[in-house]
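Asker: Next come a sequence and a model predicted from it.
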Amino acid sequence: MKTKQLFLGLMLSAMVGGGVAVGSYKLLDDDRPTSESTLPNTNVRYTSVMRDSKVIVPEGLNFVTSAELVTPAVVHVTTEYKVQARRMPNDIHPFFRDFFGEEGMEGYQRQRQSPAQGSGSGVIIASNGYIVTNNHVIDRADKIKVVLDDKRTYEATLVGTDPNTDIALLKINADNLPALRYGNSDNVRVGEWVLAVGNPFNLNSTVTAGIVSAKGRNVGILQESAGQYSVESFIQTDAAVNPGNSGGALVNLNGDLIGINTAIASQTGTFAGYSFAVPSSIVSKVVDDLLKYGEVQRALLGVSMQEVTADLAKEKNLKTLNGVFVYQMPDESAAKAAGIEVGDVITQINGVKVNTGSQLQEQVTRYRPGDKVKVTFLRGGSEKTANVTLRNAAGNTEIVKRDPNSTKSLTIDGAKFEAASKQELNKLDITGGVRVSGVEKSQFAETGMKDGFIITSIDRNPTNTPEDVQKILKGTRKGGLLIEGVYPDGRRAYYAIGR
């Protein structure tokens, strides 16, 4: 009997153990992904089960929406430059030709013509192909290409540039493009979150985040290249910006364009904590001028100024530490004509407070010659106002505008003359010129002039249009003329013709 009970006990234990084993297997198996497939090993997996990773962020602090909106409208701008080198004169002595050899001479020419390349960013501001970038991104480029976020590539034409603000406008032949809208940079506050979008180190569509750390910042980088009329009133941020970001977008969390990334503060050439962007208030005005007039209309108050400091206030017995001190102005100054005097302290432009020269420049730059602004200033402790009619650099209120009705080309004495393109002018660093072609079959052949030569002046008279050339040549009855100009490779030349 005992043997029978022992046998039944062992059988019961085996059944319980088997049940536990099967139950445990099923319990573990329920955690594995199931499949309707009848193939073997359908439950094999090589990663852990991943939970839902949707991140919930505080309302108003969401970079994702802005990044998704902005990225398609930021483009990669690539440029190509012909490497300039000393040219071998045509009448080089045979000894030197023997020294270099024909193969060496050919190699020299190939080296001279090898293109260099550059890279930057741009922002589509109109769905029909207008793109804003920095002037220094495309400066003197022979060829400009634009690569969209979806990898489509276009050759771009240069509409116009403004070295004073480091802004350039490009155009590509495309429609229905994603475009950014301007945000009001005046409303941007220090401490506000912003995103920088561009192509640093050729890393396409890179987005970085930071905050606005200062406004109205002047760092002196444009004055070296653009001169006394440069305008610097940058938005300063700590969003990471590196070479290749130039010309890219600085946007707020709504995806509105509040600036064009332009420069970094660095001792190494790479990001070291601060970057600078041209505010949209300046960008939009420059773009509008280039589209309407072909030239930027620069309005000037006409004063030399300096920031009011404690030392200056003590020296000049000023009653305030706010505003900018007027220490000099020319006779043709718009400010002088309105009654402002040396020694006055300008505190507001149209109700906007100005405490630095860069802040004053930013306000005045928004206007054109002939526009009126209300200037508030202090004199002897008393506040006064003056309605100032702004003037241009020549001291008048004229608007400089390209004549859209001017003849694009003229044939004179058998040669064809046409105005040089904006891209050619920018590349060669000249303000105007007329390109000539068909020289060999014209009366200009005997001068030695070659096709492609850009005439900048005749007898020191500037030539900006074919009509200028025609007028000068027709107005000369006897004697010779000196033609000055430059070839596309940068080589300057002079030719004499008799009339």
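Answerer: All right, it came through fine.

Asker: can we go C-alpha only for contacts and neighbour counts from here?
Answerer: OK.

Asker: Tell me the spacing between Q117 and Q111.
Answerer: To Q111, Q117 is 14 Å away according to C-alpha to C-alpha, to the nearest Å.

Asker: go on, V354?
Answerer: Applying C-alpha to C-alpha, the value for V354 to Q111 is 53 Å.

Asker: Count the residues that sit near Y274.
Answerer: 19 (other C-alpha atoms under 10 Å).

Asker: Comparison target below:
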Amino acid sequence: MEGRSRTSRIAPSHLLAGAIGGLLSAVLVVVLALAGAVDLGETKEVVRERTIVRDGGHGLDVTDIYKKAGPGVVYVEAQGGTDTSPFGLPSPGEEASGSGIVIDRDGNVLTNWHVVEGARSINVRFSEDGPQVAAQLKGRDPSSDLAVIKVDPDKAGRLVPLPLGSSAKAKVGDPVVAIGNPFGLSRTVTTGIVSAVQRQIQAPNGFTIPNAIQTDAAINPGNSGGPLLDAEGRVIGVNSQIVTGGSRGSVGIGFAVPIDLAKRLLPQLKRGGVVKRAYLGIEMTTLTPQLAQDLNLPIESGALITSVVPRSPAAQAGLRGGRTRLDNGLRVGGDVIVEIDGRKVRSAEDVTAIIGARNPGDTVRIVYYRGRQRRSANVRLGTRPARVATPSAEELPSPLP
């Protein structure tokens, strides 16, 4: 997601988690960021939708991919749930539905956390006319919107695990296939291309999921948790969100959680419990050359800290956020991170990636600029809280007169 210049404004888009069939409504969400930090980025709306159930002219043998991957895509039904998610999760007593990906023959199924969050019971169907099989929630990571549920393999019948590919190898223009259960229509196939890579999307708990894949393959409510497949039928992403433009369905832009992130988390998710993630505790935006010039900084790129969460690792290390707010709402005057553990930082996304690869308790050396002065600090990372913490009122800057 592109960084903001000082003349840009935060542009909210209607983001809809593609999961809760029939129960979702479009919600206004500003995409934020980080593994313990929040990147004030910008989202864009698109204007077209395409639903293709056969070869869409991209050279794909969609029929073969469907035959190969279809049996590994399941229909997930969650009874009950919470109504606290910004993605329109159902009220208690209602039923949510989504999709899931069979990942092994032991009965583990990967899906989105927002599909099963707060559910009193979870059931899985492995075919349209097959019986329901009870599933148990194993592990969850709200910060990546991923969860693993488990069924008894003896009751599930023949399990067909899907091969996991590499989201890092996905390139703009690559053909892709999405399989899921939109609006309860089981194993619906749509095709498209990779529209963009390295996007950032907001998780249900307010943190940012980095390196998301953007696609124009039609994704609708009920697709959440289903696979985004490459031309070889390998999973490169977990379909999670769409831009709705105020409608209830796809308008041609969807997002998938990168499978590389899921693969890194799967061992913890299968063990059970909540995944522990590293936490820095800042809000930030990418420093552009124009903004650096306007602020009279001796650098042209980096991650500008706009605010620091009180008592967070960043606050304890002495990092500072902006104290002046421009007329476009951007907070300036904060420290600018340019390096972490010897790795150059040219954008807020770089901080997201570096901190996201660390563990709670790790110590990182952060090099930053305060005005024109270069400084450094050793920061011991904490454990990410359940939800994004916001700066206290006294930490928020006042607008310019």
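Answerer: Thanks, I have the structure now. A quick note: this is a predicted structure, and the numbers were derived from the prediction, not measured.

Asker: quick one on the thing from earlier: which one's more surrounded, V354 and Q111 of the first structure?
Answerer: V354 (22 against 14).

Asker: if I pick the more buried one, what's in contact with it?
Answerer: Neighbour list for V354 of the first structure: 322-324, 346-348, 360 [criterion: C-alpha atoms under 8 Å, 6 or more residues apart in numbering].

Asker: Check E232 of the second structure too.
Answerer: Contacts of E232 of the second structure by C-alpha under 8 Å, 6+ apart are I65.

Asker: So which residue is dead centre in the first structure?
Answerer: By C-alpha atoms, centre = their mean, the first structure has its centre lying nearest to N134, at 1.7 Å.

Asker: Aligned to it, what sits in the second structure?
Answerer: Using TM-score structural alignment, the partner of N134 of the first structure in the second structure is N112.

Asker: which residues does its match contact?
Answerer: With C-alpha under 8 Å, 6+ apart, N112 of the second structure has these contacts: 100, 145-147, 224-225, 238, 240.

Asker: where along the stretch 251-400 of the second structure do the helices fall?
Answerer: Assigned by DSSP state H, counting those that start in this stretch, the stretch 251-400 of the second structure shows helices spanning 259-271, 289-294, 313-316, 348-356.

Asker: which of these is buried the deepest?
Answerer: By mean neighbour count, with neighbours taken as mean count of other C-alpha atoms under 10 Å, helix 348-356 ranks first of those at a mean of 23.

Asker: chain center to it: distance?
Answerer: Here helix 348-356 of the second structure is found 14 Å from its chain centre; the criterion is C-alpha atoms, centre = their mean, to the nearest Å.

Asker: Which strands or helices does it pack on?
Answerer: Here helix 348-356 of the second structure touches strand 37-39, strand 208-215, strand 278-279, strand 282-287, strand 302-308, going by 3 or more C-alpha pairs under 8 Å, 6 or more residues apart in numbering; DSSP states H and E.

Asker: could I get the ones you listed as TSV with mean neighbour count and distance to N359 of the second structure?
Answerer: Listed next are these as TSV, based on neighbours: other C-alpha atoms under 10 Å; distance: least, C-alpha to C-alpha, whole Å:
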stretch	mean neighbour count	distance to N359 of the second structure
strand 37-39	30	14
strand 208-215	27	16
strand 278-279	24	5
strand 282-287	29	17
strand 302-308	29	20
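
Asker: Mind giving me the packing neighbours of the lengthiest helix in the first structure?
Answerer: Once the first structure is assigned using DSSP state H, the helix that runs over the most residues is helix 2-29. If you count contacts as 3+ C-alpha pairs under 8 Å, 6+ apart, helix 2-29 of the first structure packs onto no helix or strand.

Asker: Show me how far that helix is from its chain's centre.
Answerer: That offset, for helix 2-29 of the first structure, works out to 79 Å (C-alpha atoms, centre = their mean).

Asker: Check stretch 346-353 of the second structure too.
Answerer: That offset, for stretch 346-353 of the second structure, works out to 15 Å (C-alpha atoms, centre = their mean).

Asker: Which parts of the stretch 1-150 of the first structure are strands?
Answerer: 74-82, 115-126, 130-134, 143-147 (DSSP state E, counting those that start in this stretch).

Asker: Which stretch of the second structure lines up against the last one?
Answerer: Put plainly, it is strand 143-147 of the first structure. Taking TM-score structural alignment, strand 143-147 of the first structure hits residues 121-125 over in the second structure.

Asker: Give me the contact list for the matching stretch.
Answerer: Contacts for stretch 121-125 of the second structure (C-alpha under 8 Å, 6+ apart): 74-80, 116, 131-137, 151.

Asker: sorry, back to before: possible to save the strands of the stretch 1-150 of the first structure as a markdown table with distance to S409 of the first structure?
Answerer: Below are the strands of the stretch 1-150 of the first structure laid out as a markdown table (distance: least, C-alpha to C-alpha, whole Å):
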| stretch | distance to S409 of the first structure |
| --- | --- |
| strand 74-82 | 27 |
| strand 115-126 | 30 |
| strand 130-134 | 26 |
| strand 143-147 | 23 |
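
Asker: Mean neighbour count, those: which tops it?
Answerer: Of all the strands of the stretch 1-150 of the first structure, strand 130-134 carries the top mean neighbour count, a mean of 27, counting by mean count of other C-alpha under 10 Å.

Asker: tell me the angle of it relative to helix 280-293?
Answerer: Calculated by axes from the mean of the first three to the mean of the last three C-alpha atoms, to 10 degrees, strand 130-134 of the first structure forms an angle of 120 degrees with helix 280-293.

Asker: Check how far strand 130-134 of the first structure sits from its aligned residues in the second structure, on average.
Answerer: Compared with the second structure after the fit, strand 130-134 of the first structure shows a mean deviation of 1.0 Å (mean C-alpha distance after the TM-score superposition for the first structure).

Asker: Report the angle between that strand and strand 143-147.
Answerer: Using the same axes, to 10 degrees: strand 130-134 of the first structure against strand 143-147 is 110 degrees.

Asker: after superposition, how close is the match of strand 143-147 of the first structure to the first structure?
Answerer: With mean C-alpha distance after the TM-score superposition for the first structure, stretch 121-125 of the second structure averages 1.1 Å from its match.

Asker: now that stretch, how far from the chain's geometric center?
Answerer: Mean-position distance between stretch 121-125 of the second structure and its chain equals 24 Å (C-alpha atoms, centre = their mean).

Asker: again with stretch 267-283 of the second structure
Answerer: 14 Å.

Asker: Also stretch 137-152 of the second structure?
Answerer: Distance, centroid of stretch 137-152 of the second structure to centroid of chain: 14 Å (C-alpha atoms, centre = their mean).

Asker: residues making contact with it?
Answerer: For stretch 137-152 of the second structure, using C-alpha under 8 Å, 6+ apart, the contacting residues are 35, 106-114, 122, 124, 133-136, 203-209, 240, 257, 262, 266, 268-275, 386.
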